[in-house]
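Asks: Okay, here's the prediction I keep looking at, along with the sequence it came from:
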Amino acid sequence: MHCHLLWGVDDGAHTLQDSRDIISLLKARGFHGAYCTPHIISRYPSNTPSSLKARFRELLDSLPDRDFDLRLSAEYMLDENFERMITEEEPLSHDGTHLLVELPQFRLPNAWMDMLQLVLDRGFIPVLAHPERYGKIMPPEELAALSTRGIRFQGNIGSLFGLYGKTCQAVARQFRKENLYLWWGTDAHNASMLKKLRL
C-alpha cells in the first residue's frame, strides 16, 4: 500500500530499471501488486497529480506484461504547501476515500491538526504514514489518540523487525496489537532496501 517505485520523481527509484527491479523483487516475494505513493512535498514542487499520472502512464507503457497490479496514489506531506496541493487538483487517493499523509520526523508543523481537519472536511479519511517513526515529535499515546479523531494508520513492515530502531519497533508492535493499522507497506525506495525486509 506504500512504496516509492515510480522512478525519477522523488527519493525513490531513480531510473526505469530501478522501478523494474523493485517490481521483480516484490513479485518474487509473493506480492501481486503495489500502490506507487510518491511524495507530494514542497521540496519536489513539480510533483502534482497531473505530472505523476503522466509518469505513471509511462511506467505502465514500459512494462512488457501486466501481471503485476500497479496503482497510483501519493504520500502528502503536511507542510506549508499542503493546503494548496489538495485544493488545486483532485488529490491522489488510493480509493477515492482515503488520503495518505505524513508528518516531518523531527518537528511538528504549525497547524498540523488543521491540515488533518482539512482532509476530513474535503471528504477523505486521513491515513497517517508510518506513525511508529514519529517518536521524536510525539509520544506513542498521543499518536494512538489520533485514531479516536477519525485518523487511520499505515505501518511500515520494516518497523516490525527493527529496521528503524528498537523504539520504533516497540511502537509498531504496540500499535499492531491495538489494531490501529489500516494498511501496511514496504515503503521501499530501492531494491537494496527491499532486500532487507523480512516479508
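Replies: All right, it came through fine. Here the structure is a predicted model, which means the values were calculated and not measured.
Asks: use CA for all of it now, contacts and neighbours both
Replies: OK.
Asks: Now do the helices in the chain.
Replies: Applying DSSP state H to the chain gives helices spanning 16-28, 49-62, 82-87, 112-121, 140-145, 166-177, 191-196.
Asks: Second structure for comparison follows:
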Amino acid sequence: MFGLFKKKKIAPEFNFSGIKTDMHSHIIPGIDDGAQTLKDALLLAKKFKALGYQKLIATPHIMADYFRNTPDTINRGLDILRKGLLENELDLEVDAAAEYYLDETLEKKIRQKEVLTFGENYLLFELSYINPPQNLIGFIKIMQDAGYKPVLAHPERYPYYYSSFENYHQIRETGCLLQLNSIALTGYYGSGAEKIAEEMVDNHMIDFLGSDMHHLKHAAALEESLTMPLMQQLLTQHQLNNALL
C-alpha cells in the first residue's frame, strides 16, 4: 500500500523555483546531442523559465570519439545562446561547464587543468551505460587530488550497479557527489532506473538535481516529475546544493 502511495501522482503545487538552478543540460545549440539550433535552445529556455528555474548551467558532452568539445567551443556556443536570450527578452542566467565522459583523455585534461567546472570547482562526469569503469574509486581520487569536487551524473542510469545498492554507498563514501536526473522518478528511463532513483531519495543520497535536458520530450517529463510525491519530498525536505550555485 505504501509503495503505491509513493508512486501515486498528485497535482503539482509548486515548481523548481526553490532550487533556482539547473546544473545539467544540453541547451547550447549545435555542439552535442542536445539543442541543435538556437531556436531549439530558446524553446527549451522558455520551458525552464515556466518551470521556475532562474539559472542554468549548460553542460555539453565532452567525449573523445563523439563530442570533441573544448572550453573554446563551449564558450563560443554560450555566447551565442546568451545573445539569443537577450534578443528574445528571456530573463534567464546561463553559465557553462561540461559533462565529461570517463575515458582515456579525461585524466590528462584534469592534470593539465583543462576542464570546465561549476560552482565551487564541481566537476560533472558520466560513465559508460554498458561497461563498468575499471577503477572508479581511484579516478575519483585523481579528481580530488587535483582540487576538483567530482559529481557523478545520473548514477541511476548505470544498470551494472543495480544488483547491489551498496555500490552507491561506496561511491558516495569517497566524497563523490551524486546528481539525480529528475525525470528518472517518472519512469522515463525504465523501471530499473526509477527504482534506484527512489531508493537514493529515500536514503537522502542526492546532492544535486539535474534536468539533463536535451529536447522537448525531456521538458514534458520534467514537468511531469513535479507530480511525483518523491520529487516534492526532494524539493521541500532535502538539502540540495542547486540553490547555492
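Replies: That came through, no problem. Note that the coordinates shown come from a computational prediction; the quantities given were computed from them, not determined experimentally.
Asks: thinking again about what came up before, can I get the helices of the first structure in TSV with mean neighbour count?
Replies: Below are the helices of the first structure laid out as TSV (neighbours: other Cα atoms under 10 Å):
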stretch	mean neighbour count
helix 16-28	17
helix 49-62	15
helix 82-87	16
helix 112-121	17
helix 140-145	14
helix 166-177	18
helix 191-196	15
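Asks: is it possible to export the ones you listed to TSV including distance to residue 36 of the first structure?
Replies: Output for the helices of the first structure, formatted as TSV (distance: least, Cα to Cα, whole Å):
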stretch	distance to residue 36 of the first structure
helix 16-28	10
helix 49-62	8
helix 82-87	18
helix 112-121	20
helix 140-145	25
helix 166-177	22
helix 191-196	14
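Asks: out of those helices, nearest to residue 133 of the first structure?
Replies: Set against residue 133 of the first structure and scored by Cα to Cα, the helices of the first structure come closest in helix 166-177, at 5.7 Å.
Asks: now stretch 152-167 of the first structure: which residue numbers in the second structure?
Replies: Under the alignment (TM-score structural alignment), stretch 152-167 of the first structure falls on residues 177-192 in the second structure.
Asks: Okay, buried residues for that stretch please.
Replies: Neighbour counts using 16 or more other Cα atoms under 10 Å place 177-186, 188 of stretch 177-192 of the second structure among the buried residues.
Asks: now stretch 93-111 of the first structure
Replies: Those would be 93-94, 98-103, 108, for stretch 93-111 of the first structure by 16+ other Cα under 10 Å.
Asks: Now the two most distant members of those.
Replies: Farthest pair in the buried residues of stretch 93-111 of the first structure, by Cα to Cα: 94 and 108, 25.0 Å.
Asks: follow-up on the earlier one: mind checking which of the buried residues of stretch 177-192 of the second structure land in strands?
Replies: 177-181 (DSSP state E).
Asks: could you dump the buried residues of stretch 177-192 of the second structure to TSV with distance to residue 203 of the second structure?
Replies: As requested, those are exported to TSV (distance: Cα to Cα, whole Å):
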residue	distance to residue 203 of the second structure
177	14
178	12
179	14
180	13
181	16
182	16
183	18
184	16
185	15
186	18
188	21
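Asks: For residue 66 of the first structure, which non-adjacent residue is spatially closest?
Replies: residue 60 (8.0 Å; Cα to Cα, 6 or more residues apart in numbering).
Asks: Just give me the match in the second structure for that neighbour.
Replies: Match for residue 60 of the first structure (TM-score structural alignment): residue 82.
Asks: ok, the ones in strands among the buried residues of stretch 177-192 of the second structure vs residue 156 of the second structure, which is closest?
Replies: Looking across these and measuring by Cα to Cα, the closest to residue 156 of the second structure is residue 180, at 7.1 Å.
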